[in-house]
Structures are given as C-alpha cells and as structure tokens.
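[1] with the sequence up front, the predicted model follows.
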Amino acid sequence: MNVNLKYFASIREAIGQGGETVRTQATTLNALRDELLARGGAYAEVLAPGRAVRTALNQDLCDGDAALSEGCEVAFFPPVTGG
C-alpha cells in the first residue's frame, strides 16, 4: 500500500525533506518505523528505538500498534513543550 509520510522539526531537518510517499508492506506504525529504520543513515538515527518520537495517523496522535490503511497520512515529530 502507499502511505504519505510527513516529518516535522528536527526529524525533517535530519532527513532533509518534509515528506514523502512510500510503498510499504507494513500494517502498523511500528512496522513502518522498522522499515524506515532499515534505510539506515538519518532515518536510523532520528527514528531509533529509545528516541523520543511522537506519531500521528491521519492527524490523530496514536501509538505504534495503530493500523495503517491505503493512502493514510503518518506524521513523525519530536515531543513539543510550551511555555
């Protein structure tokens, strides 16, 4: 299936782009993140296990067990704080 990815803040800066459309076999956010980690380089650095990364599926915050669907939007961003 095709999934639309969006990257924000420091993740966007490290990867060098704000988004992309990828073809994936992943059925969950965790599986998609694993596929991106396998790309190596900046993906492996900013999406590594243990890194504080938030995810949203179709603009709703969710955990890694969320199910993907054709054409969905997945966003990766660091935690944000206000003040």
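    Nice, I can see it.
[2] could you use CA atoms for every contact and neighbour count after this?
    OK.
[3] let me see the ranges of the helices in the protein.
    Taking DSSP state H as the test, the helices found in the chain are 9-15, 29-37, 41-46.
[4] ok, second structure coming up, stack it against the first:
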Amino acid sequence: MKDRNGLQKAMYADLKATFALSAQPVVRAVMKVVDAYATLKTNLRAGNLGPPTRSGTASASPSAPIGVAPQSRPRER
C-alpha cells in the first residue's frame, strides 16, 4: 500500500466486521497505522534511531510490523 486510501479500501470492511466497530474508529485506526509508519520512515531516514550495530540505541526495521500497546486504565480515586 502506498497511501491511506489504498490501505483503507483494503482493510475497512474486514476491520469493521471483525471488531464490530462503527465507521469513525475504523478510519481513525487506519490513519494511526499510516501515521506510525510515516514517522518510522522519517526517523530511519533522518538517522534518529541510530546505527543498528551500536548498543543502547533503538532499532527498527521498516519491514517489521509496528506493535500497538494496550491502553492503560485510568487510576481509580
């Protein structure tokens, strides 16, 4: 996929049906994924992640999927 619209066309119906979501959360999820990969690509090109052989730096591969951490619950008072 080269753009948000292509990914959205490919995944929209499946995401909507699988997770029983309304339209807006599906579109927002696709947008978040596209933005995350754009940020990763920009950081890799800019060298912000450091060389892969240096220890103590984050490393990322544009071919590896980006993981999504579960949202934490707000603390109860």
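    That came in fine, so what should we check first? No experiment lies behind these values; they were computed from the predicted model shown.
[5] where does the TM-score land?
    Laid over one another, the chains give 0.29 as their TM-score (TM-score structural alignment, normalised by the length of structure 2), with 43 aligned residues with a CA RMSD of 4.3 Å.
[6] coming back round to it: nearest to A56 of structure 1, out of the helices of structure 1?
    helix 29-37 (9.1 Å; CA to CA).
[7] mind putting the helices of structure 1 in TSV, distance to V22 of structure 1 and mean neighbour count included?
    Listed next are the helices of structure 1 as TSV, based on distance: least, CA to CA, whole Å; neighbours: other CA atoms under 10 Å:
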stretch	distance to V22 of structure 1	mean neighbour count
helix 9-15	15	15
helix 29-37	10	18
helix 41-46	14	16
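[8] okay, those in a markdown table with distance to V74 of structure 1 next?
    Shown next, in a markdown table, are the helices of structure 1 (distance: least, CA to CA, whole Å):
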| stretch | distance to V74 of structure 1 |
| --- | --- |
| helix 9-15 | 13 |
| helix 29-37 | 8 |
| helix 41-46 | 15 |
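[9] which one of those helices lies closest to V3 of structure 1?
    Here helix 29-37 is closest among the helices of structure 1 (CA to CA), at 9.4 Å.
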